[in-house]
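Q: okay, structure incoming, though there's no sequence with it:
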């Protein structure tokens, strides 16, 4: 099947299919006589596997490791279990961080009341003071842990 068809069948955009090939998550397909990519069922199966992993918020490195492990069907599944345990810990850390973010947002929202002008806005004032705290050296203004690349 051509890239448009595999994209449609997998629900993954064409650009993403190409990206997965480029980074090695998806093996390069054969080319037909016209030099078009020619995907097989195995490519579709791999894309659907990647999609399920991404839906579980797994990082590319985690997916790559799961693919490597899946290619050894007779091996002990302890490594798969260990990878999933690390990912679950990461998810729990993020949930905790998001709960703290929620508390901060609730406090900021409570700082606003009707009848104030923008210059008196407790939310904007709170964000300004929060930004000063976040601008401390070595910190960023994202929810901690949500954008870490390559961490398991």
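A: The structure has been received and is ready for your questions. Bear in mind the structure is a predicted one, so any value in this text is a computation, not a measurement. Numbering: from 1, shown residues only.
Q: contacts and neighbour counts: CA atoms only from here.
A: Fine.
Q: distance check, the residue nearest the centre of the chain against residue 66.
A: Geometric centre of the chain, nearest residue: residue 57, 4.8 Å, by Cα atoms, centre = their mean. To residue 66, residue 57 is 14 Å away according to Cα to Cα, to the nearest Å.
Q: then residue 129?
A: 43 Å.
Q: same drill for those two, tell me which one is more crowded.
A: residue 66 (18 against 11; other Cα atoms under 10 Å).
Q: counting neighbours, what do you get for residue 87?
A: Counted with other Cα under 10 Å, residue 87 comes out at 19.
Q: so where does the residue of the chain most remote from its centre fall, helix or strand?
A: Note on the chain: the largest C-alpha distance from the chain mean falls to residue 115, namely 40.9 Å (Cα atoms, centre = their mean). Assessed by DSSP states H and E, residue 115 sits outside every helix and strand.
Q: residues touching it, list them.
A: Residues near residue 115 by Cα atoms under 8 Å, 6 or more residues apart in numbering: none.
Q: below is structure B, check it against A:
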């Protein structure tokens, strides 16, 4: 299949697919006689895996490590477990930061009872 078909199939734009080729997340595809890239089912499967990893906000280098682990097949899962555990730690830290942000924004919102900008407590607090 051509890049446009692959793009539609995996819901990625062609530019992203070419970028993934450039950084060696996916192998360079074969070229048809007209110079167009041609992709296989294996390319589709690999891109689906990469998209799922990106949905989980796994960094590119870790995706490369996960792809390499798949090639080994019967190796230890320690590296895979470590990558996912580290990502979970990052997500939990982000959740804590978002909770702090939520509390700060809620506090700002409840502090303002003014009807004019000159008397607005939110503006005063943001300026302090």
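A: Arrived safely. In this text the structure is predicted, and so the values were computed from the model without any measurement.
Q: so what's the gap between the lengthiest helix in structure 1 and the chain middle?
A: Longest helix of structure 1, by residue count under DSSP state H: helix 78-110. Counting by Cα atoms, centre = their mean, to the nearest Å, helix 78-110 of structure 1 is centred 13 Å from the centre of its parent chain.
Q: that helix vs structure 2, mean deviation?
A: For helix 78-110 of structure 1, the mean deviation from structure 2 after alignment is 0.9 Å (mean Cα distance after the TM-score superposition for structure 1).
Q: residue 20 of structure 2: neighbour count?
A: 17.
Q: quick one: it from residue 2 of structure 2, how far?
A: Using Cα to Cα, we find residue 20 of structure 2 at a distance of 16 Å from residue 2 of structure 2.
Q: please apply the same query to residue 21 of structure 2.
A: Separation of residue 21 of structure 2 from residue 2 of structure 2 (Cα to Cα): 14 Å.
Q: how about the helices in structure 1?
A: Using DSSP H, helices in structure 1 cover 3-10, 14-22, 41-55, 60-70, 78-110, 122-134.
Q: dump the ones you listed into a markdown table; add distance to residue 35 of structure 1 as well.
A: Listed next are the helices of structure 1 as a markdown table, based on distance: least, Cα to Cα, whole Å:
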| stretch | distance to residue 35 of structure 1 |
| --- | --- |
| helix 3-10 | 12 |
| helix 14-22 | 15 |
| helix 41-55 | 17 |
| helix 60-70 | 27 |
| helix 78-110 | 37 |
| helix 122-134 | 51 |
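Q: closest one to residue 32 of structure 1 among these?
A: Closest approach to residue 32 of structure 1 among those is made by helix 3-10 (12.1 Å; Cα to Cα).
Q: quick one: contacts of that closest one?
A: 13, 14, 17, 37, 38, 39, 44, 47, 48.
Q: ranking these by neighbours, who comes first?
A: residue 47 (23 neighbours).
Q: that one touches residue 26, doesn't it?
A: Yes. If you go by Cα atoms under 8 Å, residue 47 of structure 1 and residue 26 touch, sitting 7.2 Å apart.
Q: overlap in contacts, the two.
A: residue 17.
Q: burial of residue 49 of structure 1, as a residue count?
A: 16.
Q: tell me the spacing between it and residue 105 of structure 1.
A: 36 Å.
Q: swap in residue 122 of structure 1?
A: Taken as Cα to Cα, the span from residue 122 of structure 1 to residue 105 of structure 1 is 12 Å.
Q: ok, these two, which is more surrounded?
A: More neighbours surround residue 122 than the other of residue 122 of structure 1 and residue 105, with 19 against 15 (other Cα under 10 Å).
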